[in-house]
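Novice: My questions are about this predicted structure, shown below with the sequence.
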Amino acid sequence: MSGRISDSTVRRLSLYLRMLRDLERAGVEVVSSSQLAEPSGATSAQVRKDLSHFGSFGKRGRGYSVERLVGALQEILGLTHSWRLALVGVGKIGSALLGYGGLAARGFDVVAAFDVDEAKIGTHSFGLTIRPMPELRHVISELGVDIGVVATPTDVASEIAAELARAGVGAILNFAPIELAEVNGVPIRTVDIVLELEGLSYLLSEVGRRVASGAGA
């Protein structure tokens, strides 16, 4: 592998893998770079460049073996074994994550959930007992948690992320609408729904501006 791989490349690899799994279920055995490119918004050259960071997987003029490329991308993305997750914040977003069966199907197993609400602590949600925050470090160590998930209000998200990092998780996924700094070198990825919606708002507005500009020409 050559150098550090960009986040945008990793995201495209995930998209390629999703498409390849669909093709595999449909019985397709060979796929071309152009077929992978179109649904992902990339170009065939970009697909070839993304894959070339990790080796040679296809033959010129013949395309890629779907089965082989699925296996290779699963290995590259670290999906050949399960990752253990601990969720902090069992509100609406947290509860939705606990109830989403697609996580386990992709190798991400939520093994612990925490909250500060006394009314929730000790109750059960999708097979997990909601635990109090003072148990965080012990449980993460005992269960070998790999990834911490922050689904808390913004004002405590930074504190929770720091606590997760100190507890020993290797990475953090943040759903609070705030950018969080790395703690002890633990990488943090933020999923900001509002930012994504604002991006879509821009695209819709741009279409409207183009239509208005064309009408006035």
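Specialist: Cool, got the structure.
Novice: all contacts plus neighbour counts: C-alpha atoms, from now on.
Specialist: Fine.
Novice: Scan the protein for its longest helix.
Specialist: helix 193-216 (DSSP state H).
Novice: which residues touch it?
Specialist: Pro177 (CA atoms under 8 Å, 6 or more residues apart in numbering).
Novice: now swap in stretch 143-162 and tell me
Specialist: Residues contacting stretch 143-162 (CA under 8 Å, 6+ apart): 83-91, 93-94, 111, 164, 168-178, 180-181, 183.
Novice: and if you look at stretch 31-45?
Specialist: Contacts of stretch 31-45 (CA under 8 Å, 6+ apart): 12, 15-16, 19, 46-48, 62-66.
Novice: What strand or helix carries Val111?
Specialist: Using DSSP states H and E, Val111 falls within strand 108-115.
Novice: could you point out which element follows that strand?
Specialist: strand 124-125.
Novice: What is the neighbour count of Asp109?
Specialist: For Asp109, the count of nearby residues is 20 (other CA atoms under 10 Å).
Novice: which SS state does the nearest residue to it once chain neighbours are set aside fall under?
Specialist: Nearest-residue entry for Asp109: Arg84, 5.0 Å, with adjacent residues in sequence omitted and distances by CA to CA, 6 or more residues apart in numbering. Following DSSP: H, G, I helix; E, B strand; the rest coil, we place Arg84 in the strand state.
Novice: And the helices in the protein?
Specialist: 7-25, 33-40, 44-52, 66-76, 92-98, 102-105, 136-143, 154-167, 193-216.
Novice: Mind putting those into CSV with distance to Gly58?
Specialist: Formatted as CSV, the helices of the chain follow (distance: least, CA to CA, whole Å):
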stretch, distance to Gly58
helix 7-25, 14
helix 33-40, 9
helix 44-52, 9
helix 66-76, 9
helix 92-98, 37
helix 102-105, 28
helix 136-143, 40
helix 154-167, 40
helix 193-216, 34
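Novice: can you redo those helices as JSON lines with distance to Glu118 and mean neighbour count?
Specialist: As requested, those are arranged in JSON lines below (distance: least, CA to CA, whole Å; neighbours: other CA atoms under 10 Å):
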{"stretch": "helix 7-25", "distance to Glu118": "38", "mean neighbour count": "16"}
{"stretch": "helix 33-40", "distance to Glu118": "44", "mean neighbour count": "16"}
{"stretch": "helix 44-52", "distance to Glu118": "48", "mean neighbour count": "16"}
{"stretch": "helix 66-76", "distance to Glu118": "40", "mean neighbour count": "17"}
{"stretch": "helix 92-98", "distance to Glu118": "16", "mean neighbour count": "16"}
{"stretch": "helix 102-105", "distance to Glu118": "27", "mean neighbour count": "12"}
{"stretch": "helix 136-143", "distance to Glu118": "15", "mean neighbour count": "15"}
{"stretch": "helix 154-167", "distance to Glu118": "17", "mean neighbour count": "18"}
{"stretch": "helix 193-216", "distance to Glu118": "28", "mean neighbour count": "11"}
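Novice: one more structure, for comparison:
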Amino acid sequence: MGLSPTTVSRLPVYLRELELLSQAGVETISSTGLAEVVGVTPSQLRKDLSHLGSYGTRGVGYHIAGLQAQIGRELGTARGWPVVIIGVGNLGRALAGYAGFSSRGFRIAALVDPDPAVIGTVVHGVEVSDLAELEAVITRTKATIAVLATPPAAAQSVVDRVVHQGVTSILTFAATVLAVPDGVIVRKVDLGQELQILAYYEQRKSEEVVR
């Protein structure tokens, strides 16, 4: 049986904090200490990690290097997943240059765009391919993860093409609802929506001050 979606969503957070602790020279940490920096309860952390077969050592806690490797294996970050980014505007360029991808087990295998002025240019070491050649690019790179940084109107047609080519995991920044077949996972990042949520809390704080 696989891990629950909520547990899976917390594993990258655990891994990020463990990386920071390792960089700081920390070798072991208690469940209470790790839970505190992550922002969960110690019981929740112990439960999550027990699903991986990691229970720590009484009186010592968790060995950080070992736990990093264990979570990394569970998340598949040691595989160097090939990723294709579709849309090489300002957002696509920023994503292509994000150093966090490589450190977390992802490799930008291809950049794709329909703009003749962009096609053939090199962005962060990767040559931009023509959107017309998308299927060939996916076949060549064996990418199973696609990142969409396209305008909303173009997103669905692009998704249809990558799914038909065998891509089963999609991260989209396009502010639109995408239809995909069963078995294809879509994760949506809506920056405008996240800012609206922050604005809601800012407004609540302002109202509290007025009261």
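Specialist: That came through, no problem. Keep in mind the model is a prediction, meaning the values are calculated, not measured.
Novice: Which residue numbers in the second structure does the strand holding Val111 of the first structure align to?
Specialist: Using TM-score structural alignment, strand 108-115 of the first structure lines up with residues 106-113 of the second structure.
Novice: That stretch vs the first structure, average distance?
Specialist: By mean CA distance after the TM-score superposition for the first structure, the fitted stretch 106-113 of the second structure averages 1.0 Å away from its aligned residues in the first structure.
Novice: What's the match for Ser129 of the second structure in the first structure?
Specialist: Ser129 of the second structure maps onto Arg131 in the first structure, by TM-score structural alignment.
Novice: same deal with Thr41 of the second structure?
Specialist: So, by TM-score structural alignment, Thr41 of the second structure is matched to Thr43.
Novice: got a list of what the counterpart of Leu98 of the first structure in the second structure touches?
Specialist: Structural alignment (TM-score structural alignment) places Leu98 of the first structure against Ala96 in the second structure. With contact taken as CA under 8 Å, 6+ apart, Ala96 of the second structure is in contact with 85, 108, 111, 123-124.
Novice: From the opening residue of stretch 57-66 of the second structure to its closing one, how far?
Specialist: 12 Å (CA to CA, to the nearest Å).
Novice: in that stretch, what's buried?
Specialist: Buried residues in stretch 57-66 of the second structure, defined by neighbour count with 16 or more other CA atoms under 10 Å: 61-64.
Novice: Okay, the equivalent of Arg11 of the first structure over in the second structure and Arg187 of the second structure: tell me how far apart.
Specialist: Counting by TM-score structural alignment, Arg11 of the first structure lines up with Ser9 in the second structure. For Ser9 of the second structure, the distance to Arg187 of the second structure equals 12 Å [CA to CA].
Novice: what do you get for Pro5 of the second structure?
Specialist: 12 Å.
Novice: Those two - which one has more neighbours?
Specialist: Arg187 (11 against 8).
Novice: The more buried one matches what in the first structure?
Specialist: In the first structure, Arg187 of the second structure lands on Arg189 (TM-score structural alignment).
Novice: Quick one: residues contacting its match.
Specialist: Neighbours of Arg189 of the first structure in contact, by CA under 8 Å, 6+ apart: 172-174.
Novice: which of those still touch in the second structure?
Specialist: On the basis of both residues aligned by TM-score structural alignment, their matches' CA atoms under 8 Å, what survives of the contacts of Arg189 of the first structure in the second structure is 172-174.
Novice: Tell me the counterpart of Ala176 of the first structure in the second structure.
Specialist: So Ala176 of the first structure corresponds to Ala174, using TM-score structural alignment.
Novice: distance of the nearest residue to Gln46 of the first structure once chain neighbours are set aside from Leu13 of the first structure?
Specialist: Nearest residue to Gln46 of the first structure, sequence neighbours excluded (CA to CA, 6+ apart): Ala37, at 7.7 Å. For Ala37 of the first structure, the distance to Leu13 of the first structure equals 11 Å [CA to CA].
Novice: now swap in Asn184 of the first structure and tell me
Specialist: 27 Å.
Novice: Then Gly61 of the first structure?
Specialist: For Gly61 of the first structure, the distance to Leu13 of the first structure - CA to CA - is 21 Å.
Novice: Please apply the same query to Gly99 of the first structure.
Specialist: From Gly99 of the first structure to Leu13 of the first structure the distance is 26 Å (CA to CA).
Novice: Just the buried residues out of the kept ones among the contacts of Arg189 of the first structure, in PyMOL syntax.
Specialist: Remark: buried members of those, expressed as a PyMOL selection using 16+ other CA under 10 Å:
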select buried, resi 172+173+174
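Novice: which one of the kept ones among the contacts of Arg189 of the first structure sits closest to Val30 of the first structure?
Specialist: For those, the residue nearest Val30 of the first structure by CA to CA is Leu173; the value is 34.4 Å.
Novice: Correct me if wrong: that closest one contacts Glu182.
Specialist: No - counting by CA atoms under 8 Å, Leu173 of the first structure does not reach Glu182; the two are 11.4 Å apart.
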